[in-house]
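Participant: Dropping a prediction and its sequence here:
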Amino acid sequence: MIQQIEARLEAKLFDRDTRKARLTPAGECLYPLALRIVQEYEKAFAEYDEFAAGRRGVVRISALPSLAAMLLPGVIACFRQHHPDVDLDIREDIGAPVYQGLLDRVTDIGLAPPPQSSDDLRYKPLLRDEVVLVVRRDDPLARTKSQDWSILADREFVTTSRETGLRAMIDHALQEAGVQAEPLLSSKQPATVGSLVHAKVGIGVLSRLTLAQLDSSSLVGVPLRGPVVARSLGVVTHIGRSLSPAARLLLAEIEKQAGNLSALLNAPGSQRR
C-alpha cells in the first residue's frame, strides 16, 4: 500500500534504515491529510450506522386530515422518544394528492383509503371508518339506536363537499337506499360541518373518525343503516421504493397506534361519545 501511494505521488514518504522508519518531508506533508481522511471515513460510517439503525434520516408522510389529527400525534410522540434525531415531514391532503405524492416519490408513506387503480402502489388496511349521522346531543335523534338514510329526505342536512372521498360514499349510499336528498350546505372541512350542526342549521353526515376529530361534547353520532357504509383506511406505499430504516420503524408504530384507534372507534357506544 505504501509503495503504491509513493508511486502515485512520485515521492518517497519514509526514510528507512535497519532499525526504524522516519517520515520524509513529503511524508510529513501527507500525514495530516491522511489523518483527516481516516477521520472523515470513520465519521461517515458512524453516520451511516445511525441511519441504518433508524436513528437518523427523513420520513415524509402524506395523510388524510382526519388521520393526521387522530392517529399521527400519538405515533409521533412515541416515535420521538426513541428517535429524536429523525426528521418528520407531514402533509395533509385529500384524495388523489396522497397517491400522487407517492408516485412522484416525494413522500414515503401515505395514510388514506385504498387507491382505486395503480399497479405501483401497495395498500395495507389499518382501520374501518363507518359513516354516521351527526346530531346535537339535545336532538331527539340522539336517543335512537340507528337511523335509515331516509332521514336525510325528512331533515335538512349538511356534509362534506364533492371533492372528498367521504362525499362520494354518502352519495352512493343515498342512491343505493333509493333516497333523493341533497345537502343544504357542504364543506371540505369536517369542522365546518360540525359547527353547522351545532348551530342547528341541520343534521350532519360524517364518519366516526371525522366526528372524533371534532372533539365536541355537544355532538353525537348515530349509526346509519340500510345500507351500512364504511371505508377502509390504511397505509399506502410505493411498490418500487424501499423504505428507509427510520420509515420502517415509524410504520411499525403507525400500525400499533392504529390498532388502538380502531378499537376506540368501533367500541360499543363509541358513536355516542
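Facilitator: Alright, I've got the coordinates.

Participant: rest of the way, CA atoms for contacts and neighbours
Facilitator: Fine.

Participant: Let me see the ranges of the strands in the stretch 1-150 of the chain.
Facilitator: For the stretch 1-150 of the chain, the strands defined by DSSP state E, counting those that start in this stretch cover 14-16, 21-23, 57-63, 86-92, 109-112, 121-136, 147-148.

Participant: With mean neighbour count and distance to G204 as extra columns, can I get those in TSV?
Facilitator: Formatted as TSV, the strands of the stretch 1-150 of the chain follow (neighbours: other C-alpha atoms under 10 Å; distance: least, C-alpha to C-alpha, whole Å):
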stretch	mean neighbour count	distance to G204
strand 14-16	13	85
strand 21-23	13	84
strand 57-63	21	23
strand 86-92	16	23
strand 109-112	28	22
strand 121-136	22	5
strand 147-148	16	13
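
Participant: putting a second one here so we can go through both:
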Amino acid sequence: MRIDLQTDEILAFLAVAEKSSFKAAAEELFVSQPALSRRIERLESALGSQLFERTTRRVSLTQAGRQFLPHAQAAMEELELAIRGISETSIQRGGMVTLACVPTVANHLVPSVLKEFAAKFPKARVKVIDEGAAQVLESVVAGIADFGINFIGAQESDIEFEGVYQENFVLAVPRRHSLARQASVSWDELAEESFISVGGTSGNRTLIDHALAKLKKRPAIRYEANHIAGAMGLVAAGLGVAAVPSLALFGDAYPTLTGLPLTGPRISRTIGLIHRKGSKLHPTAQALFGMVKKAMSSRKPKPAAGH
C-alpha cells in the first residue's frame, strides 16, 4: 500500500514533537496554528493513527507517535543528505557562470580569484563581461550575468548591492612628472595640465563630473578614452595626467607611473557585488560569488601615495 505523505506534514510532526506545543511549533515553522493542525490531521489520517495526546496543559506523543518519530527523523535526514549530494555533484560537474565586472576590478582582482576557482572546480566554465558600470548593471538586471562587481546599482529597486570596500580616485602621473614629488594634488592645480579622461558615458566620468560640478577651475580635457585602461596607456605614453580609481595602479602593469591623492574635493567610489533581488544563484555561481566576496574583502585598496 502506498502512503501519500507530504514533507511539510512530517516537518510539522517533528516540530510539535520537539516543542511539545502547537503554538511554539507554529512559530518555529512560520505558519498559523490552524494550518499546523491541518498538517498534523492529514498526517494522522494517512497513517491511520493518532500521533499526539492533546490536553489543556501539554501535548505528548502517543505510542504510535513515539514509534513513528525515529523513522520521520531518519527520512528527513536522508532527504537533506540527498539534496546536499545533488548540489555538490552539480558543482563538481561544472556549469556556466557569467560574471559582469568593471574593467579595473576585472584586470586586477578577478584573474587571481578565477585561478583559485579553477583549481576547486576544474570543469566549470566562466564568462567575464568586462564592461563599463552601466553595461555591468544592465547585464545583471537582464539576467545575462549571474552577478556583477560594480560601483553603481544601489539605487536600483531590482538589484541587491553589497558594498565591500571604498576606494579613492588618485592622479596617475609619470614618475618623472613635476607633480610626482608632491604628497597630494588639488584639482585647482590641474587647470593647466594636459588632462586625460574617460568617455562621457563612463560611470567613473559621471562620478568625477558630479563631484567637480561646483568648482570654478576645472581641468580641460585634452584626450579621452573609453575605459580606464586606455587612459592609463595615454598617461604612460607621457601625454598627460588622469584621475583614476586607486585600484588601477595596483600591481606592476604601469611601473613608470605613480598615484597621488587628489584633494579639493576627494572623490571615491564604493565597490560591491550586485545580483538580482529574489533570485537564487545556482551552486557553481554561488561558489564563485563567495570566493569573489572573500577576495574583495581581504584586498581592500590602500591609499596610493608613495606607489
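Facilitator: Perfect, thanks for sending it. Computed from a prediction, not measured in an experiment: that's the story for all the values here.

Participant: Out of the strands of the stretch 1-150 of structure 1, the one nearest S195 of structure 1 is which?
Facilitator: Of all these, strand 121-136 sits nearest to S195 of structure 1, with 10.3 Å by C-alpha to C-alpha.

Participant: what range in structure 2 matches that closest one?
Facilitator: On structure 2, the counterpart of strand 121-136 of structure 1 by TM-score structural alignment is residues 159-174.

Participant: try stretch 174-193 of structure 1
Facilitator: Going by TM-score structural alignment: stretch 174-193 of structure 1 matches residues 212-231.

Participant: how big is the offset of the match of strand 121-136 of structure 1 relative to structure 1?
Facilitator: Compared with structure 1 after fitting, stretch 159-174 of structure 2 deviates on average by 1.1 Å (mean C-alpha distance after the TM-score superposition for structure 1).

Participant: Nearest to Q257 of structure 1 among the strands of the stretch 1-150 of structure 1 would be which one?
Facilitator: Per C-alpha to C-alpha, nearest to Q257 of structure 1 of these: strand 121-136, 9.6 Å.

Participant: the helices in the stretch 1-150 of structure 2, which residues?
Facilitator: Assigned by DSSP state H, counting those that start in this stretch, the stretch 1-150 of structure 2 shows helices spanning 7-19, 22-29, 33-47, 63-93, 103-108, 110-120, 133-141.

Participant: Buried residues of the longest one, list them for me.
Facilitator: If you call a residue buried by 16 or more other C-alpha atoms under 10 Å, then helix 63-93 of structure 2 has these buried ones: G65, F68, L69, A72, I91, Q92.

Participant: that older thread, would you format the strands of the stretch 1-150 of structure 1 as TSV with distance to A212 of structure 1 included?
Facilitator: Compiled in TSV, those are given as follows (distance: least, C-alpha to C-alpha, whole Å):
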stretch	distance to A212 of structure 1
strand 14-16	75
strand 21-23	73
strand 57-63	16
strand 86-92	17
strand 109-112	17
strand 121-136	11
strand 147-148	19
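
Participant: Figure out which of those strands is closest to R167 of structure 1.
Facilitator: Across the strands of the stretch 1-150 of structure 1, R167 of structure 1 has its closest neighbour in strand 121-136 (10.2 Å, C-alpha to C-alpha).

Participant: Give me the helices and strands touching the closest one, please.
Facilitator: If you count contacts as 3 or more C-alpha pairs under 8 Å, 6 or more residues apart in numbering; DSSP states H and E, strand 121-136 of structure 1 packs onto helix 96-103, helix 190-198, strand 203-207, helix 208-214, strand 219-225, strand 230-238, helix 245-265.

Participant: now the angle from the last one to strand 57-63?
Facilitator: With axes from the mean of the first three to the mean of the last three C-alpha atoms, to 10 degrees as the basis, helix 245-265 of structure 1 and strand 57-63 are set at 30 degrees to each other.

Participant: helices or strands next to helix 245-265 of structure 1 in the packing?
Facilitator: So helix 245-265 of structure 1, by 3+ C-alpha pairs under 8 Å, 6+ apart, packs with helix 25-52, strand 57-63, helix 72-82, strand 121-136.

Participant: angle of the last one against helix 245-265?
Facilitator: Relative orientation of strand 121-136 of structure 1 with respect to helix 245-265: 30 degrees, computed using the same axes, to 10 degrees.

Participant: next one: the shortest one
Facilitator: Computed by the same axes, to 10 degrees, the angle separating strand 57-63 of structure 1 from helix 245-265 equals 30 degrees.

Participant: Show me what strand 57-63 of structure 1 is packed against.
Facilitator: Using 3+ C-alpha pairs under 8 Å, 6+ apart, strand 57-63 of structure 1 is in contact with strand 86-92, helix 96-103, strand 109-112, helix 245-265.

Participant: and for that strand, what span of structure 2 is it aligned with?
Facilitator: Aligned by TM-score structural alignment, strand 57-63 of structure 1 corresponds to residues 95-101 of structure 2.

Participant: Contacts for the matching stretch, please.
Facilitator: With contact meaning C-alpha atoms under 8 Å, 6 or more residues apart in numbering, stretch 95-101 of structure 2 is reached by 123-133, 136, 139-140, 144-150, 284-285.

Participant: thinking again about what came up before, compare the helices and strands packed on helix 245-265 of structure 1 and report which one is nearest to G221 of structure 1.
Facilitator: For those, proximity to G221 of structure 1 was assessed by C-alpha to C-alpha; strand 121-136 is nearest, at 4.7 Å.

Participant: Name all residues that make contact with G132 of structure 2.
Facilitator: C101, V102, P103, S202, G203, H227.

Participant: If we use 7 Å, what do you get?
Facilitator: Taking C-alpha atoms under 7 Å, 6 or more residues apart in numbering, we find G132 of structure 2 in contact with V102, P103, S202, G203.
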